[in-house]
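[1] what would the 3D arrangement of this be:
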Amino acid sequence: MAVDKTKSTADRRLAAGTQEYDVSYFAKKHGITAADARRIIKQHGKDRDAADKAACRLRG
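    Prediction:
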């Protein structure tokens, strides 16, 4: 059975952050350590925009 993408409840602006690959991708994307990435994701929850901004501020 094919997936009906019109009924998707997922919001692409929200980051899961619970899987190690999410953390490593986020860390690599922003050039920060995995520990910093975990902290930022935990602090900002699923709000990807806020997490991205925090990572940019951290990096300088």
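[2] from now on I want contacts and neighbour counts done on CA atoms only, so please keep to that.
    Noted.
[3] show me what contacts the most centrally placed residue in the chain?
    Ranked by distance to the mean C-alpha position of the chain (CA atoms, centre = their mean), the top residue is Ala15 at 3.9 Å. By CA atoms under 8 Å, 6 or more residues apart in numbering, the contact list for Ala15 reads Asp22, Gly45, Lys46, Asp47, Arg48.
[4] I'd like the structure of this one too, to check against the first:
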Amino acid sequence: MSDDTTKTGQDRKLISLNEDYEVRDWSKTLGCTPEQLKAAVKAVGNSAEAVRKHLAQK
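    A predicted model of the protein is given here:
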């Protein structure tokens, strides 16, 4: 994944838990806590769409 926060594309399809700003931004976007985000990625992988669906089921 790119570390350039201005780039979109593949970065918006995958969630990286290695970057603090990504965890913060994805948590805000998905309306969950960082802990919930990390649990969802662990459960379904780092696809943003899969994580969205997983969180919606909760």
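[5] ok, and the contacts of Ala15 of the first structure in the second structure?
    Retained in the second structure: Asp22, Lys46, Asp47, Arg48, out of these (criterion both residues aligned by TM-score structural alignment, their matches' CA atoms under 8 Å).
[6] mind listing which of those are in helices?
    The helices, defined by DSSP state H, take in Asp22, Arg48 from those.
[7] report the two of the kept ones among the contacts of Ala15 of the first structure separated the most.
    For these, the maximum inter-member distance is 13.6 Å, found between Asp22 and Asp47 (CA to CA).
[8] quick one, what contacts Arg48 of the first structure?
    By CA under 8 Å, 6+ apart, the neighbours of Arg48 of the first structure are Arg13, Leu14, Ala15.
[9] from Thr33 of the first structure, how far out is it?
    As judged by CA to CA, to the nearest Å, Arg48 of the first structure and Thr33 of the first structure stand 17 Å apart.
[10] can you check Thr18 of the first structure too?
    16 Å.
[11] so what corresponds to Gly31 of the second structure in the first structure?
    By TM-score structural alignment, Gly31 of the second structure lines up with Gly31 in the first structure.
[12] which residue sits closest to that match, ignoring its sequence neighbours?
    Once flanking residues are discounted, Gly31 of the first structure sits nearest to Arg59: 7.4 Å by CA to CA, 6 or more residues apart in numbering.
[13] where do the helices of the first structure begin and end?
    20-30, 34-44, 48-59.
[14] thanks a lot, catch you later.
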